[in-house]
Each structure stands twice: as structure tokens, then as C-alpha cells.
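Trainee: I would like the atomic coordinates for the input below:
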Amino acid sequence: MATLICVPYAGGSAQVYKRWTGKLHPSLRLVPAELAGRGSRMGQPFYRNTTEAVQDLMPMVREAASRPEPYALFGHSMGSLLVYELLHALIEEKVPLPIAAFLSGRGAPHCELEQQRRLHELPDDKFLDEVKGLGGMPAELFQHRELLNLFLPILRADFKLVGEYEPQKRKPLPLRLTILSGKEDSTVKGLLSEWEPYATGGCDRVLFEGGHFFVHEQEKDVVSLINKTLTEVPALI
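Mentor: Next up, the predicted model:
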């Protein structure tokens, strides 16, 4: 068995990955991370920055790393950023690294920084227009004001976390990364090859049909890639 910890995108909760239950290989145990301020943790204060988010997620990852079986990390968009920062935190704490790290729907840190945007500072209408343009959000969300009022603070907090993130210059990660992206995803800045210097083992770059939320649009293929990658690890065969 292996544990697969999945970190959601901006506005997302653990629920976005629970749909993978029963689709992952039987040797994989799905652990969807629930971020503060949404889902089962509704009402808890939002993270002020990536450091707080990583500190909150670390106990879950430490627990997985302490088990005799291996573990892997998956993150999409904001989740990809948090997984990247988690990897560096694991190295700093000398916690065993995952057997695989899937970074989805986000460009290399230095590329994203060059195109940094302050979407969270826009007025509600313009901010929501930008969010709609990304896709992935149910249409009924924008039609019910009460639901929107509940969801809007979560989105703003997450976009603020991403928008104010500034990468640090650090040594490459001592592993190989798997980079996933939608062929029509205009939100990803820079070439995917820009991720290469961030890991000593380089990167496997995989393109899928679709835009920013290809993880839902091409769910079967994404899960198939995860299954193939993780079941090729000798300990899991």
C-alpha cells in the first residue's frame, strides 16, 4: 500500500478529490487534504501565507512519512504551489521524501512570479468574472447569492495566498517531479521545461486535453497516470 495525499486548488476542499475513490489502484490509499476555512474546517481562520498553510499540512505528511509504506503528494494549481513548498519543508525537517510528487496546473515558481497578479484585490464583480474564466466552478454557485457570499471569502483568501507568494532561491529538490498541464491552460506561465532546474532528477512533463481544470475534464487519464506512476515503484508491485 501507499498513501496519496492530495492538496486542493484555490476555493477547493477535500471533496474535489474524493471522486477519485474507487478509481485509484487498490494499492493506493487516498488522503484528500482539508485546508483551513472550508469543508469540514469551515469557520477556521484562513492562512495568511504559504508558510502557515505548510505548517498546517505538515503533521498529515509527517504521519504518512512515518508509516512503513511509501507515500506520494499531488497538488493542483494552488495545491501544486503548496506541495512544492511542502517538499522543501520536508527536507528542512529531514522527513523522508515521497516516492513521487505530482505538480499540476502551475508554472515554475520564477515564471509565475514574473506574471504575478493581484486578482484578490479586484472588486467582487470583476474578481468573480476572473474566477468564472478559469472554469471548474459549478454554474449554480454564481446564481445563488447566499452560497456565493459564503464561498467568496474562501476564494479571496486563496488568491491572496497565491498572489503574494514570493519564491526563494534554494537547492534543487533531490527527486524527480511529474508536471501535469492542460494544453489550453492559459493560466500557466512559462514553458513546463522551466521546472527542470527545480529537481535534481528532472521532470516528467505530461499534457492533457483541456484548460485549467483538465484534472476534472480528463479525470480518467489523470488517475491512470497516477496509478501507472505509483504502481511502477518496486515496493508496490
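Trainee: use CA for all of it now, contacts and neighbours both
Mentor: Noted.
Trainee: now the lengthiest helix in the chain: how far from the chain's centre is it?
Mentor: When the chain is parsed with DSSP state H, its longest helix is helix 145-163. Per CA atoms, centre = their mean, to the nearest Å, the displacement of helix 145-163 from the mean C-alpha position of its chain is 17 Å.
Trainee: what do you get for stretch 179-186?
Mentor: For stretch 179-186, the distance to the chain centre is 14 Å (CA atoms, centre = their mean).
Trainee: repeat for stretch 24-41
Mentor: Taking mean C-alpha positions (CA atoms, centre = their mean), stretch 24-41 and its chain are 12 Å apart.
Trainee: distance between the ends of that stretch?
Mentor: Start and end residues of stretch 24-41 are separated by 25 Å (CA to CA, to the nearest Å).
Trainee: identify the residues contacting it?
Mentor: For stretch 24-41, contacts defined as CA atoms under 8 Å, 6 or more residues apart in numbering pick out 1-8, 12-15, 17-18, 20-21, 42-47, 53, 57, 154, 223-224, 226-227, 231, 236.
Trainee: narrow those residues to just the buried residues.
Mentor: Among these, those classed as buried by 16 or more other CA atoms under 10 Å are 1-8, 12-14, 17, 46-47, 53, 57, 154, 223, 226-227, 231.
Trainee: which positions in the longest helix of the chain come out as buried?
Mentor: 151-152, 154-163.
Trainee: centre of the chain to stretch 157-173, how far?
Mentor: On CA atoms, centre = their mean, the centre of stretch 157-173 falls 13 Å from the chain's centre.
Trainee: now the strands for the chain?
Mentor: In the chain, the strands defined using DSSP state E lie at 2-7, 28-32, 71-76, 100-104, 177-182, 203-208.
Trainee: here's the other one to compare against:
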Amino acid sequence: MNDKYLQLFILPYAGGSIASFRRLTDLIDKRIDVIPVEYPGRGIRAKEPLCESLSDLLGDAISYCKKRRIESIPYAVFGYSMGTLLGYEMLVRRELSGELKHFFVAAEVAPQTRALELRQEKNPSDEIVLQRAKELGGLNEKLLKNKRFADIYLKPMISDYKHFFEYRFKDDFKKIECNATFFYCEKDTAIYDVQKWEQLISGEFEYYEMGDDHFFINALYEEMASIINDKLTSYLKG
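Mentor: The predicted model follows:
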């Protein structure tokens, strides 16, 4: 007999894995079935080839979630940076069956804004990807010199980041019907661009400014887990 009352699907940022969110997921209420998505080419799927396109990455994430979806209980989705765009596309296409309760958006502007920004840039070289990752606060200089680290972490990150530039926003959408919580860092994603998510979602919205850089989850996972628990436990029965 299933003792869970709600499912939470977690979609990581570019280069991220299940391990990237372990400190957060360990703190989620035990009545919630937490399902971090593992993209190919890392973590427990390290032996699988990396996806060749953003479409492949999205399709894989959708398949991963569908296989684990329990239709008899409601669900929520948490996306971080690139994972937020994948989560949005999954939800706007109504890929998962059952009742959607909540969408957690972390470190990402609205997709219509992101698509415009990406269109203005050329596909980046590996060097540019690494430089931007450093600027976002996601890379340790010492680890960059470690070949094993480079093989395990940098290859997936570079691959994901380049796929990010393939994103195109379609404006013939139907609004996602659920409540939404937004985690953002003003230095990374301006509140003005985050608030544009309200054009795409029909529900109640709450905003939480977090930390000093793109990867605020690393320092503030406890605070984020507390907020997530507060939102999701309000939907639980019993």
C-alpha cells in the first residue's frame, strides 16, 4: 500500500544530477514521494550517452517522470535553471496525468524572456561555457584541473548548456493551472523577468529572493526545503 500523498518531481540545472539535490531532498516531508530526475550521462546513468539535443533531453525527462508517476495522487514539479524550462515544457504539454498542484521555479526567468536572450547569442564554445559557469558560481578552480572531475562533471554540463541554446518558446500555449513559487537571486535573475512567469501560469504566486548567486541552493537548501514543505503539506490529506 502506498503511504505517500503527493509526488514531487525535481529537474536539475545544466550539468546537475540527483546528487546535486540530495541535501535538499533529504529534508522533504516523508509523506511526499520525491523523484529527482537523472539525465543521461551522469550519476546513476553515467554509462548512458549524453543526449544529442534539447528535444532528446526533454523527451528523456518526460519518459523518466511518466514511468514513476502514480496517477492516484497529485503531483508537483520543481525545476532549477535549465530544469525549469524542461519542467515548463512538460507541464504546458500536459505530459503527466493526474492533478498538478504546484510548480516551483528556481533561478530562471520566464521562458519567453530566456528564448529571446538565447536567440541573440551564438552557440558558445566549450571555453565560453566554462567561463560563464565560473561567473555563475558553479565551478571550483581547483577541480577544473582534475581530469576525473572534468570527465564526470564538465562533459554533461557543457553538453546541457549548449542544448540550452536550442530552446524556442511557442506562444500558442494554454496556461498551466496550478500555484507557483519562485526562488530567485536578484543579481542573477531580475524580479521583473521572473514575474513574467505569471503570463504562463494560472494560480497563486509567491516570490522568495535567495542568496547572492545562481547556485543559491548550495547554501540555502534548508530554507528552500522548509518553503517547499510548507507549500506541499498544505495539500496533503491526513
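Trainee: care to give me the TM-score?
Mentor: Here the superposed chains carry a TM-score of 0.87, computed using TM-score structural alignment, normalised by the length of the first structure; 232 aligned residues with a CA RMSD of 2.3 Å.
Trainee: about what we covered before: reformat the strands of the first structure as a markdown table; add distance to A139 of the first structure.
Mentor: Shown next, in a markdown table, are the strands of the first structure (distance: least, CA to CA, whole Å):
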| stretch | distance to A139 of the first structure |
| --- | --- |
| strand 2-7 | 23 |
| strand 28-32 | 24 |
| strand 71-76 | 21 |
| strand 100-104 | 23 |
| strand 177-182 | 21 |
| strand 203-208 | 23 |
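Trainee: which among those is found nearest to D124 of the first structure?
Mentor: The closest of these to D124 of the first structure is strand 71-76. By CA to CA, the value is 24.2 Å.
Trainee: residues in contact with the closest one?
Mentor: 2-9, 64-65, 80-83, 98-106.
Trainee: which residue numbers in the second structure go with it?
Mentor: Counting by TM-score structural alignment, strand 71-76 of the first structure pairs with residues 75-80 of the second structure.
Trainee: superpose on the first structure and give me the mean offset of the matching stretch.
Mentor: After superposition onto the first structure, the mean distance of stretch 75-80 of the second structure to its aligned counterpart is 1.1 Å, using mean CA distance after the TM-score superposition for the first structure.
Trainee: how about that stretch: buried residues?
Mentor: 75-80.
Trainee: now, among those residues, which is nearest to E186 of the second structure?
Mentor: Y80 (15.4 Å).
Trainee: coming back round to it: switch the buried residues of stretch 75-80 of the second structure over to CSV; also include distance to K174 of the second structure.
Mentor: Shown next, in CSV, are the buried residues of stretch 75-80 of the second structure (distance: CA to CA, whole Å):
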residue, distance to K174 of the second structure
Y75, 19
A76, 18
V77, 18
F78, 20
G79, 19
Y80, 22
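Trainee: can you pick out the most distant pair from the residues you listed?
Mentor: Across the buried residues of stretch 75-80 of the second structure (CA to CA), the longest gap, 17.0 Å, separates Y75 and Y80.
Trainee: which stretches of the second structure form helices?
Mentor: 22-25, 54-68, 82-92, 111-119, 126-136, 141-144, 147-149, 155-164, 191-194, 217-233.
Trainee: which neighbouring elements make contact with the first one?
Mentor: Spelled out, that is helix 22-25 of the second structure. helix 217-233 (3 or more CA pairs under 8 Å, 6 or more residues apart in numbering; DSSP states H and E).
Trainee: what sits against Q120 of the second structure?
Mentor: Contacts of Q120 of the second structure (CA under 8 Å, 6+ apart): none.
Trainee: under the alignment, what does I99 of the first structure map to in the second structure?
Mentor: Using TM-score structural alignment, I99 of the first structure sits opposite K101 in the second structure.
Trainee: tell me if I'm right that that match and I201 touch.
Mentor: No. Counting by CA atoms under 8 Å, K101 of the second structure stays clear of I201, with 11.9 Å between them.
Trainee: between the two, which contacts overlap?
Mentor: 178-179.
Trainee: from the buried residues of stretch 75-80 of the second structure, which single one is nearest Y221 of the second structure?
Mentor: Of the buried residues of stretch 75-80 of the second structure, the one sitting nearest to Y221 of the second structure (CA to CA) turns out to be Y80, at 12.3 Å.
Trainee: excluding its backbone neighbours, what's nearest the closest one?
Mentor: A106 (4.7 Å; CA to CA, 6 or more residues apart in numbering).
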